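>>> Fold the following for me, if possible:
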Amino acid sequence: MARRKTRRSWGRRAFLKTAAGSALGASLTGLAVGKESAAQEVGVEREVIDGITTQRIVQGEPYDLAGKRMVFTNWYYVRPGDLDWINDQGETVYVHGDEAPFAAHFVGVHAPRGIRLMAQKPEVVGPITIPHRGIMEDGGLLRGWTDNEYYESSDGYDWVKKASLTFDKEEITDGVACVFKDPSAPASERYKFVYVSEIGRERFEAFRRKRPDGFEARSLFLLGETDRVTAIRGAFSGDGLNWTALPDPLVCELADTQNIGYYDTVLRKYVIYTRFWSVGPRTDALPPDIRHCWSGVGRRAIGRTESDDFRSFPPSAMMLEPTPDMLPSEVLYTNSRTTVPRAPDHHLMFPAVWNASVTDDTRVALLSSHDGKVWHWVPGGGKLRQTQPFGQWDGGCVWSGTNLVELPDATWALPYYGHNVPHKYPRGQRGGGVGYMLWPKGRLVAVEAPEQGQFSTVAIMAPGRTLKINAVTKRTGSVRVQVERWEWSRKEEKRPYPVQLTPIPGRTFDDAVPIVGDHVWTTLTWKGGSDLGFSAGAPITLSFSLDHAQIFGLEFA
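Down below sits the predicted model:
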């Protein structure tokens, strides 16, 4: 990749395969083709100090947003606060003073208090008829795929078939799944998907000669019995309808269903989230036995691999394994990676947690990430949706798909799949259906204050001059927002904390028109109007005063 120089002084099977179309919402929604979050773009030459540059990401505030939304699914956008110790004269004695044990006074600086994060339980509709192998929002239109058909919808419920898909059934044996739109590719390869397939021994040996490091051991587990090797394959299309399979595997590894691919516009790399197994290394003291040595002891997990080239990936590395606070019988089955609608840098995952050896049922959980690599379990999201009582259409096991999309009424919808019998029950008479998990008004996760609370954001380069809020309060509660200039402290002030947040005149808490009641993307106002009041090109922070309130998101306009 060519170096670009810039000077920046700021500083399940049919059901489960549906979910594999990650960047269906990630690469498209609210993100123009080829556009990156400039401050985070990899491969750009940045000045660190005068005369020294680097192509590595320079960490620190202010942040850029890849879209115009900010949703608090973790603490990434919330300042942790700072502190000072002062003497009776109000002078800082932080660390270097000589005060007696009770002589200095503590000062919390921009400290977040009285708030917590809480995932919201979804409503569920179903069974309904929707394209079961992936949907996405694209320019105000909802698009969807089955294994061999393409559909469109204006509301997410009434889907109209537009075309049958064409592909080589000898190469793409199970139909189309995992579709994503690649903003970096030429028009002839704009759409892509990844899928699991098998190749014969001769084809594998040819692949191994070209790429001796392109396979992992578990892909060979049936080679001695079937003469076949498991591989992750790729296909491309210029229109999403007519598909061409790549001749060689992307990588040879055992990955099963629901492997989700997308193009990361920040990393400038292709990323695949894969089915994986958490299991330790086998001793060398015994003869090889790849057929039996891992499957009975390995816990299902989630892997990740990335590459500059869609045609060639290294084997996955484990990204997420079952946690110690899960039951010892529970594993991470599918991943359902997606993003917040209109916020492609807000990564989400809705994994299915399978209690294999005790109940053979599943539950859907919620995780979030700011970069797609470091993931957090969202409080309250561990049992976002559980298997329903036996006898219902989703009373055997449940799964989530992709992508999370925004419907015209501001509801966020995630495809949802259920079966009427446990996961590994005999499938000859198995039933089930497809539906949605719904978050009306786009309320997936709240930063909430059960009583009084406060917090400030990190500094950001605001992508708009007005700000909308999605929030709800008790009748006696409120939300007030203050806009602040973000400035470095002068050295002569000798403050232990390096930045100052200075309220912008007319945009203070006292000037704020309080938000009271239920507000869905309502424009914030102050006595002086709705403009945020900052100087062009200057970073800002936002401070919040909450009283019995929940905030579900912000949107710049």
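
>>> can we go C-alpha only for contacts and neighbour counts from here?
Will do.

>>> tally of neighbours for the closest residue to Lys383 other than its chain neighbours?
Among residues not flanking Lys383 along the chain, Ala365 sits closest, at 5.4 Å (Cα to Cα, 6 or more residues apart in numbering). For Ala365, the count of nearby residues is 24 (other Cα atoms under 10 Å).

>>> what helix or strand does the residue nearest the centre of the chain sit in?
The residue lying closest to the centre of the chain (Cα atoms, centre = their mean) is His347, at 1.5 Å. Using DSSP states H and E, His347 sits within strand 343-349.

>>> and that strand, what does it pack onto?
When contacts are defined as 3 or more Cα pairs under 8 Å, 6 or more residues apart in numbering; DSSP states H and E, strand 343-349 sits against strand 337-340, strand 367-369.

>>> Please provide the structure for the following sequence as well, for comparison with the first:
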Amino acid sequence: MKYSAARVEQRFVDSTKELRMKTFLFLDDWMLDSHRDIVRRFPQPKQIPVEPVTEMCSYATVIRDPERACYRSWYNRFLTVKGERVVAKCLAESEDGFHWEPVKLKKPVDRLGHLRSNLVFSGHTSAGEGTLMYDPIDPDPERRYKLTYSDRLGPGQEQLRESSESPASDRSLGLTAYSPDGIHWRIDDDHPFYTVPGGCDTLIMPLFNPVTERYQVVVRPSVLDRRIAIVESPDFLNWTQPLTVLTPDPLDEPFLQFYGMPWFYYEDLFIGLLWDHHINQDELGGVKWSGVIDCELAYSYNGVHWNRTNRQPFIGRTEPGTYGCGSVYPHSLLIDEDDRIRIYSAGLLTDHSIEEPPKGFESIGAMIVHQLRKDGFAYLEPRAGWGTVTMRSVKPRSGEITINFRAPLGQVLVQISDPNRKPIPGYSFEDCIPLTGDELYARPRWKERKDASKLIGEHVRLEFKLFQAELYAVRWDVQPWYGDLPIERI
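This next block holds a predicted model:
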């Protein structure tokens, strides 16, 4: 059971690969050349009025399972085993993602499976802080599901303890496990992803980064260092040491802490649900336990270099007396069957330091659900009257353009121009058939042009005129350019 001490070279972004982008959101001005009389908005997801699920009151992973055509939730439950608190992962399924039924296993699949019929994993001694990913690209079907979690080594793990880089008194490691079906798990003791002394006291989330072509796990630099770090591996076996990628800065409120950050690959960029820990500054001691947690929006173009948006709550705390009023921990983001963004959170009634429910409540927390329009992390709209937006120059690989917009009482006009912003004949604002209504994938049309296929390989710009309209996203398979040179890295 002794694990390899080998570490991979810290190589996070390959700058030699050609950049190919198909989806452009408007979180910042990176792909814009100019805009006039335009305002950027960051809408908040709306909570869906469904019954909170008190059974799922802690960290969880919710996915739409492509093989079973249903929603699945692996959620943490705290059990007491021989006087010790143990974190175990239980599994529930749902047809709509709102009403859940525990999976009823015919026989136990875990050492503690006799305690709950839907318990699928409890590690060697515990399965703390862990989340998992569904990995369709791994050629080994036995590794279709990948789990990262914190385990505390117990009796019988002497060899593993001796090989740990942590002090003998500290018994925490970040371990991985694999499963072909999300039910039957195999722990990999030989390749821990996190060996920093003390373990990782926050949600641990793996994903595959198609930009770096490596697996990454979001962690902390160390157990109580509340900032955001990542570790990376080419094979889910050999891992880098933590690299800090997000830290509070002078523009933040005093002593803000980043408790954790679930992250997700969203088409051509990465979305982070950054947990802001607003501490009680009067609390004595080096570690601040009391305080409340909410979520702000972060994003990255390569999964390594991260940006924040308006530093306001993206998913804030709920009304007093409801689940989420004390702290809210968003943990899962997916696209539902109606092409909407759905976000699942652990909503607590208390602040971070309190572990017992208030009087009159059976549970300290519950899983709550929010919803957001597809691509709805940000949008552009006119300040008043008409507004114009000009994107950076690109070379198209496809003639098909789609626009995500909302203009029930207004309109959107689309123009394609040359690098000097001279309209290309047939693609001018005057030739454009106005877009109205509310569409996710509207195809702009011109009087004599149905698409941009005649412009494939040309150096062009996309321009918009907006009137009482919200512009959320553009989808177009292109090579971005900056001036006279192609952009070869993000």
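
>>> hmm, back to that, translate the residue nearest to Lys383 of structure 1 into the numbering of structure 2.
Ala365 of structure 1 maps onto Glu296 of structure 2 when the alignment is built from TM-score structural alignment.

>>> gap between the residue nearest to the centre of structure 1 and Ala410 of structure 1?
19 Å (Cα to Cα, to the nearest Å).

>>> same question, Thr53 of structure 1
Distance of Thr53 of structure 1 to Ala410 of structure 1, computed by Cα to Cα: 44 Å.

>>> Trp412 of structure 1 pairs with which position in structure 2?
Using TM-score structural alignment, Trp412 of structure 1 sits opposite Ile341 in structure 2.

>>> isn't its match right up against Val369?
No: assessed by Cα atoms under 8 Å, Ile341 of structure 2 is found out of contact with Val369, at 10.5 Å.

>>> Neighbour count: those two, which is higher?
For the pair Ile341 of structure 2 and Val369, the greater number of neighbours falls to Val369 (25 against 19), based on other Cα under 10 Å.

>>> Counterpart of the more buried one over in structure 1?
Using TM-score structural alignment, Val369 of structure 2 pairs with Tyr436 in structure 1.

>>> who's in contact with Met261 of structure 2?
By Cα atoms under 8 Å, 6 or more residues apart in numbering, the contact set of Met261 of structure 2 is 203, 218, 228, 272-275.

>>> Neighbour count, secondary structure and distance to Leu348 of structure 2 added to those, as a markdown table?
What follows is the contacts of Met261 of structure 2, written out as a markdown table (neighbours: other Cα atoms under 10 Å; DSSP: H, G, I helix; E, B strand; the rest coil; distance: Cα to Cα, whole Å):
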| residue | neighbour count | secondary structure | distance to Leu348 of structure 2 |
| --- | --- | --- | --- |
| Leu203 | 23 | coil | 15 |
| Val218 | 25 | strand | 23 |
| Ile228 | 25 | strand | 22 |
| Gly272 | 23 | strand | 20 |
| Leu273 | 24 | strand | 17 |
| Leu274 | 28 | strand | 17 |
| Trp275 | 29 | strand | 14 |
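
>>> Ala473 of structure 2: which of those residues is nearest?
Gly272 (18.2 Å; Cα to Cα).

>>> nearest residue to the aligned residue in structure 1 for that closest one other than its sequence neighbours?
Structural alignment (TM-score structural alignment) places Gly272 of structure 2 against Met349 in structure 1. Of all residues not flanking Met349 of structure 1 in the chain, Arg337 sits nearest, at 4.2 Å (Cα to Cα, 6+ apart).
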